[in-house]
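In: My questions concern the predicted model and sequence given below.
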Amino acid sequence: MAKEIERKFKVVGDGWRSQTVSSSSFRQAYIASGEDRSVRVRIMDGERAKLTIKVGRQFMSRDEFEYEIPLADAEQLADCAVGVVLEKTRYEVEHHGYTWEIDVYGGAYQGLVIAEVEMEDEAAQPDLPDWIGEEVTGDRRFSNLVMATEDMSSELVHGVSSASL
């Protein structure tokens, strides 16, 4: 079992693009979710797939179990998704000893760009690049699980609160 410790931020501008070291297209579908756990399938570049189980109530730190699975199985599981299948391209950027993952969303969340940085412990203070905006680590609306199972697109992409609709 691995412990996932990460912080999330909104991205401002395109300054990160010139620093990209790799990219991958994802389709991410949630198969099951509960208050403190989720099961998702992720299809990467249409060529390989992983099944991931996350357990824990905190947004910054959770237990994570991840397994390679056959692509055909992943496609079938994605067809059983709860809610929206997320589409995004993930770019990796190295910055002062940390790998930043920048997710550029497509589909229902077209236009949303979020950066994540994984850390070795919760006390770590990675240097924030100049293209990092507001921190959204504890904001449940920016959880991929919430984005997939509740339609947050109007609020997150267009800035329209669902309460005002």
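Out: Perfect, I can see it now.
In: Going by C-alpha atoms from here, please, whenever you check contacts or count neighbours.
Out: Noted.
In: What is the longest strand belonging to the chain packed up against?
Out: If you go by DSSP state E, the chain has its longest strand at strand 20-34. For strand 20-34, the elements it packs on are strand 37-44, helix 71-78, strand 86-95, helix 144-149, judged by 3 or more C-alpha pairs under 8 Å, 6 or more residues apart in numbering; DSSP states H and E.
In: who wins for proximity to residue 22 among those?
Out: Closest approach to residue 22 among the helices and strands packed on strand 20-34 (C-alpha to C-alpha): strand 86-95, 5.4 Å.
In: Could you pull out the buried residues of the helix or strand that that closest one is followed by?
Out: Remark: after strand 86-95, the chain's next helix or strand is strand 98-105, criterion DSSP states H and E. For strand 98-105, a neighbour-count test (16 or more other C-alpha atoms under 10 Å) marks 99-105 as buried.
In: for comparison:
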Amino acid sequence: MAKEIERKFLVVDDSWRAAVKTATALRQAYIASSDDRSVRIRTRDDTSARLTIKIGKSALVRDEFEYDIPMADAREMMQLALGNIIEKVRYTVDVAGFLWEIDVFEGPYRGLVIAEVELASEADRPTIPKWVGREVTGDRRYSNQGLANERLKPELVHALPN
């Protein structure tokens, strides 16, 4: 069983763009969701798809299981999604030995930019880049599951203080 250990932050400026290593268009939808677990479908560049199951209430650490699935299955399951389908471009940036993922949201959440850093252990202390703002780890308003399922109004998401 894999563990997902990650911290999440708001992004305060675009200076990270100069160091981008990769960019991937993502679409994701939730077909099951509760407080302590979720089942998500995610497509990457409309060429590959994964089913992800996450279990756990901790904001920092959860059990995570991922499986490749056929694109045709992903497209069909997305039609059965709960709430909104999340659309975003995920950029990656290396900072002092840690891979940061910067999600630039599209669609109803256009303008929202969130950075995540995955950790090998809870004890890891990554360097926090200057383009990173307030930490939102555990703030459900900024979780993909929350954005997809709670049908938040974009103006509420963007109005939250940085």
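Out: Sure, I can see it. All values derive from a computational prediction rather than experimental measurement.
In: ok so, going back, may I see the helices and strands packed on strand 20-34 of structure 1 organised as CSV, with distance to residue 120 of structure 1 and mean neighbour count added?
Out: Compiled in CSV, those are given as follows (distance: least, C-alpha to C-alpha, whole Å; neighbours: other C-alpha atoms under 10 Å):
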stretch, distance to residue 120 of structure 1, mean neighbour count
strand 37-44, 22, 21
helix 71-78, 30, 16
strand 86-95, 15, 19
helix 144-149, 21, 18
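In: Compare the ones you listed and give me the one nearest residue 160 of structure 1.
Out: Closest approach to residue 160 of structure 1 among those (C-alpha to C-alpha): helix 144-149, 14.8 Å.
In: Run through who's touching that closest one.
Out: 29-30, 33, 38, 82-86, 140-141, 152-153 (C-alpha atoms under 8 Å, 6 or more residues apart in numbering).
In: and if you look at stretch 26-40 of structure 2?
Out: Contacts for stretch 26-40 of structure 2 (C-alpha under 8 Å, 6+ apart): 41-46, 51-57, 77-78, 80-90, 145, 148-149.
In: related to what we said a few turns ago, out of the contacts of helix 144-149 of structure 1, which one sits closest to residue 161 of structure 1?
Out: residue 152 (8.8 Å).
In: Just give the closest residue to that closest one, not the sequence neighbours.
Out: residue 141 (6.9 Å; C-alpha to C-alpha, 6 or more residues apart in numbering).
In: Helix, strand or coil: sort out the one you found for me.
Out: Here residue 141 of structure 1 takes the helix state, with states given by DSSP: H, G, I helix; E, B strand; the rest coil.
In: which position in structure 2 aligns with it?
Out: Counting by TM-score structural alignment, residue 141 of structure 1 lines up with residue 141 in structure 2.
In: May I ask you to confirm that its match is in contact with residue 157?
Out: Yes: counting by C-alpha atoms under 8 Å, residue 141 of structure 2 sits close enough to residue 157 to count as a contact (7.2 Å).
In: quick one: contacts for residue 87 of structure 1?
Out: With contact set as C-alpha under 8 Å, 6+ apart, residue 87 of structure 1 has these partners: 25-28, 105-107.
In: I'd like to know how far it sits from residue 138 of structure 1.
Out: Distance of residue 87 of structure 1 to residue 138 of structure 1, computed by C-alpha to C-alpha, to the nearest Å: 22 Å.
In: Ok, residue 147 of structure 1 next?
Out: In terms of C-alpha to C-alpha, residue 147 of structure 1 sits 14 Å off from residue 138 of structure 1.
In: got it, and residue 53 of structure 1?
Out: 20 Å.
In: out of these two, which sits in the more crowded spot?
Out: residue 53 (18 against 13; other C-alpha atoms under 10 Å).
In: mean offset of the helix or strand where residue 83 of structure 2 lies relative to structure 1 (after superposition)
Out: Assigning secondary structure by DSSP H and E places residue 83 of structure 2 in strand 82-95. Compared with structure 1 after fitting, strand 82-95 of structure 2 deviates on average by 0.2 Å (mean C-alpha distance after the TM-score superposition for structure 1).
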